[in-house]
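Novice: Structure here, sequence nowhere to be found:
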């Protein structure tokens, strides 16, 4: 897009890299991500007002560790290093980095020790920040000043070169850091002199034009899932190509209770999209038979989706493009952004596609976070019934049905999940949380029902708060609600005799179980 100001985030493999970019946009400044080893010429061609170095899993002193070209540190463009980025700046500029006596992970107290760092302007003398590192800076480069320390006494913030090179050991982009947005705001507006020039309405117009130019006179096929991402992508693309968009809704046998009917009604009656219905449930379930490993499930589902699309596209006249609702979190968790990024899990619409796919890929949302996509949907008058839906994984219930995926186990999971959702809605909590769902465990436990011994499966309740899916905290549901849900599931769902609650945040867990 043509934007007034641009912030570049160089990706060193952190799972928070995309989150940094999202926070910058939240402050109404455009941002984009490049791998750490992008040529200097490429970086400067983006005309950045500032550069942010992300965290990462490497040690800055290790042989072959990701580094930075010294030409970017000449003071012409402000540079901010975060976590690994701080250690890297210290190392390449002549300071010392060493392994800390112990890791600092999670919430930690930072103490401001000296004035003069514009990033810390307006923050209290001590504040809570999110840490995630083993190495620490033992000595800052000559001419640089330390402005804050962590609980261990290691530098938590330093700056130099007339305030054009700055570094933080903590993560201001994570919501658990007190005043984190203020820190980034100080960098954008006080150091980089950016203006608030990023807005989603402009994005919609620009992306519509880009899709039209890219597709030309070709036809586009879109796999609609009923979720926010694919729906917004379809509405956006329909603006660009009109009736050359052929939507396909596939019943893969992995949907929630009554989902196929309700979603089709919404697409056809409310959004007036051209939707072809394909019941491929038997195909998907037969290919998943006996498969228990999560990555294999995702790969199988991704390939099967494409094959179903290819067959249906040929039947309705052919299409040259496959439209997908791929988002930033999908890309980063699949390890596709930046060298050294860790693959958390393969998303079926990123790493799960086969190499011989017959379509060109169209992914207009791949640089956006979920809340941005919802905002775009609202701008295009997508119904709230879709925009307010909780995220649902592309592989569907296959990654919530741990172990073997069979019709019988899926039916058990559907019924339990429907009860949980019904009670969440009745309690007025649905719109106040990011996601709530059930997981069926591949274990059986002993129980007693009607004075008879049972040996049945266990269901997990999972509910989380989140802003963007990159970090999450579990929801403190009331004992009364939990008791009601547990009783109903055990009484109404045959094959379940135990209900448990997942009280793990992200990190260390992911939101989904597989």
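Specialist: Structure received. For clarity, every value in this text was computed on a predicted model and none was experimentally measured. Residues are numbered from 1 along each chain as shown.

Novice: Could you use CA atoms for every contact and neighbour count after this?
Specialist: Noted.

Novice: Distance from the chain centre to the helix of greatest length in the chain, please.
Specialist: As far as residue count goes, and with DSSP state H defining each element, the longest helix of the chain is helix 294-315. Here helix 294-315 is found 22 Å from its chain centre; the criterion is Cα atoms, centre = their mean, to the nearest Å.

Novice: other SSEs contacting the helix or strand following that helix?
Specialist: Scanning the chain past helix 294-315 towards its C-terminal end, the next helix or strand to appear is strand 321-323 (assignment: DSSP states H and E). Packing contacts for strand 321-323, counted by 3 or more Cα pairs under 8 Å, 6 or more residues apart in numbering; DSSP states H and E, involve strand 220-224, strand 360-362.

Novice: what about 10 Å?
Specialist: strand 220-224, helix 228-241, strand 245-251, helix 294-315, strand 360-362 (3 or more Cα pairs under 10 Å, 6 or more residues apart in numbering; DSSP states H and E).

Novice: circling back: enumerate the positions of the longest helix of the chain that are buried.
Specialist: Applying a neighbour-count criterion of 16 or more other Cα atoms under 10 Å, one finds 294-295, 297-306, 308-310, 312-313 buried in helix 294-315.

Novice: Next, the angle from it to strand 220-224.
Specialist: Relative orientation of helix 294-315 with respect to strand 220-224: 130 degrees, computed using axes from the mean of the first three to the mean of the last three Cα atoms, to 10 degrees.

Novice: Would you mark the buried spots in whatever helix or strand residue 497 lives in?
Specialist: Following DSSP H and E, one finds residue 497 within strand 496-501. Residues of strand 496-501 classed as buried: 496-499 (neighbour count, 16+ other Cα under 10 Å).

Novice: Go through the residues you listed and name the one nearest residue 9.
Specialist: Residue 9 has its nearest neighbour among the buried residues of strand 496-501 in residue 499, at 43.2 Å by Cα to Cα.

Novice: dump the residue contacts of the closest one.
Specialist: For residue 499, the contact set (Cα atoms under 10 Å, 6 or more residues apart in numbering) comprises 416, 438-440, 457-461, 482-483, 485-487, 489-490.

Novice: May I have the residues that are in contact with residue 489?
Specialist: Listed by Cα under 10 Å, 6+ apart, the contact partners of residue 489 are 412-413, 415-420, 459, 495-499.

Novice: ok so, going back, and the longest helix of the chain, what does it pack onto?
Specialist: Packed on helix 294-315, when contacts are counted by 3+ Cα pairs under 10 Å, 6+ apart, are strand 220-224, strand 245-251, strand 275-279, helix 281-288, strand 321-323.

Novice: what's the angle from that helix to strand 275-279?
Specialist: 130 degrees.

Novice: So for the chain, the centremost residue is which one?
Specialist: Centroid-nearest residue in the chain: residue 329, 2.3 Å away (criterion: Cα atoms, centre = their mean).

Novice: Structure two is appended below for comparative analysis:
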């Protein structure tokens, strides 16, 4: 299935307590970080719950041949659905975003189909007794008009999660982790690429250990514009106040690319 969101609370954890945690397994999906962001935004304490509009039921037709489905699709939610969708959505239809080239034609024991596309393919399944649910579409994207209501119902009503997540809590937790890993007299070397990930890490670590952090930015050649390099270094030093050492290794890296045309081979050579 496309999206699987599992909570410790749904496995016996205490809602609002130590089990108030949502786990997202990353199998390389392009939407993984979007799912994380959507859930975080909807778990803030001041988040409001929106209810989907009830619409006339649609009757999907069954078929025997497989068909790929991409883009906006209409799905019908089964009348007997008991867990994945809220009561307002049962028996109605929704517009969702699908992107798959396969489908479930035979379900595991104990599972039932709770939503189908108008083409007849499985859109959602559930095992109510085991509290396991699966979707064949992307509820986290805006094209799925009631997708967040589905995730929201799953998190709050099925899993018992409380909407108390705040970004400040994440920062405080990460600061504790850094203090626990880096001793009071230890130093840290951080390689900066100019991207978001390494810059965020460097900024957070610098906040905790100050000048015991030593950042290194290596110019490997592809960044040819001098003005762009100056802007990067200015951001590091003047805006973020990071201690950065600049190393010009462009000749060393570019020299190894001479005569190489394949982009993938270039990546392997210079990393």
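Specialist: Yes, it's here. In this text, all values refer to a predicted model and were calculated from it rather than measured experimentally.

Novice: re the thing from before, by neighbours, which of the contacts of residue 489 of structure 1 wins?
Specialist: residue 416 (30 neighbours; other Cα atoms under 10 Å).

Novice: Check the mean deviation of whichever strand or helix holds residue 126 of structure 2 from structure 1.
Specialist: Of the helices and strands defined by DSSP H and E, residue 126 of structure 2 is found in strand 122-127. When structure 1 is overlaid, strand 122-127 of structure 2 sits 3.0 Å from its aligned residues on average, using mean Cα distance after the TM-score superposition for structure 1.

Novice: counting contacts, what elements does that strand pack onto?
Specialist: Under the contact definition 3+ Cα pairs under 10 Å, 6+ apart, strand 122-127 of structure 2 sits against strand 69-77, strand 112-117, strand 132-135.

Novice: Can you pull out the residues in contact with that strand?
Specialist: 1-2, 62, 73-78, 81-85, 96, 98, 103-117, 132-137.

Novice: I'd like the contacts of residue 489 of structure 1 as a markdown table, with distance to residue 175 of structure 1 appended.
Specialist: Below are the contacts of residue 489 of structure 1 laid out as a markdown table (distance: Cα to Cα, whole Å):
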| residue | distance to residue 175 of structure 1 |
| --- | --- |
| 412 | 36 |
| 413 | 33 |
| 415 | 35 |
| 416 | 32 |
| 417 | 29 |
| 418 | 31 |
| 419 | 31 |
| 420 | 28 |
| 459 | 30 |
| 495 | 40 |
| 496 | 37 |
| 497 | 38 |
| 498 | 34 |
| 499 | 31 |
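
Novice: ok, so of those, who is nearest residue 18 of structure 1?
Specialist: Compare each of the contacts of residue 489 of structure 1 with residue 18 of structure 1 using Cα to Cα and the shortest gap goes to residue 417, at 30.7 Å.

Novice: can you tell me the helix or strand for the nearest residue in space to the closest one that is not next to it in sequence?
Specialist: With sequence-adjacent residues excluded and distances taken as Cα to Cα, 6 or more residues apart in numbering, residue 417 of structure 1 is closest to residue 438, at 5.1 Å. In this assignment (DSSP H and E), residue 438 of structure 1 forms part of strand 435-449.

Novice: Would you check the span in structure 2 matched by that strand?
Specialist: Counting by TM-score structural alignment, strand 435-449 of structure 1 falls onto no part of structure 2.

Novice: and the helix or strand following that strand, what does it pack onto?
Specialist: Beyond strand 435-449 of structure 1 in the direction of the C-terminus, DSSP H and E gives the next helix or strand as strand 452-465. Strand 452-465 of structure 1 sits against helix 407-426, strand 435-449, strand 473-474, helix 479-492, strand 496-501, with contacts defined as 3+ Cα pairs under 10 Å, 6+ apart.

Novice: what angle separates strand 452-465 of structure 1 from helix 407-426?
Specialist: Using the same axes, to 10 degrees, strand 452-465 of structure 1 lies at 50 degrees relative to helix 407-426.

Novice: for strand 452-465 of structure 1, which positions count as buried?
Specialist: By neighbour count, and taking 16+ other Cα under 10 Å as the criterion, the buried residues in strand 452-465 of structure 1 are 454, 456-465.

Novice: Determine how far the last residue of stretch 279-295 of structure 1 lies from the first.
Specialist: Taking Cα to Cα, to the nearest Å, stretch 279-295 of structure 1 runs 24 Å from one end to the other.

Novice: Pull up the aligned stretch in structure 2 for it.
Specialist: Under TM-score structural alignment, the match for stretch 279-295 of structure 1 in structure 2 covers residues 248-264.

Novice: Give me the contact list for the matching stretch.
Specialist: Surrounding stretch 248-264 of structure 2, the residues in contact under the criterion Cα under 10 Å, 6+ apart are 217-224, 265-267, 269-271.

Novice: Tell me which residue of structure 1 lines up with residue 157 of structure 2.
Specialist: So residue 157 of structure 2 corresponds to residue 190, using TM-score structural alignment.

Novice: doesn't the residue nearest to the centre of structure 1 fall inside a helix?
Specialist: Yes - the assignment for residue 329 of structure 1 is a helix, going by DSSP: H, G, I helix; E, B strand; the rest coil.

Novice: quick revisit: now distance to residue 281 of structure 1 too, for the helices and strands packed on strand 452-465 of structure 1, in JSON lines please.
Specialist: Conversion of those to JSON lines gives the following (distance: least, Cα to Cα, whole Å):
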{"stretch": "helix 407-426", "distance to residue 281 of structure 1": "10"}
{"stretch": "strand 435-449", "distance to residue 281 of structure 1": "19"}
{"stretch": "strand 473-474", "distance to residue 281 of structure 1": "32"}
{"stretch": "helix 479-492", "distance to residue 281 of structure 1": "25"}
{"stretch": "strand 496-501", "distance to residue 281 of structure 1": "24"}
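
Novice: right, so of the ones you listed, which gets closest to residue 244 of structure 1?
Specialist: Using Cα to Cα as the measure, strand 435-449 is the one of those that comes nearest residue 244 of structure 1, at 33.9 Å.

Novice: what comes up buried for the closest one?
Specialist: Burial within strand 435-449 of structure 1, assessed by neighbour count using 16+ other Cα under 10 Å, is assigned to 435-441.

Novice: likewise stretch 177-194 of structure 2?
Specialist: Of all the residues in stretch 177-194 of structure 2, those buried under the rule 16+ other Cα under 10 Å are 190-192, 194.

Novice: for these, which one is nearest residue 142 of structure 2?
Specialist: The shortest separation between residue 142 of structure 2 and any of the buried residues of stretch 177-194 of structure 2 is 30.0 Å, and it belongs to residue 194 (by Cα to Cα).
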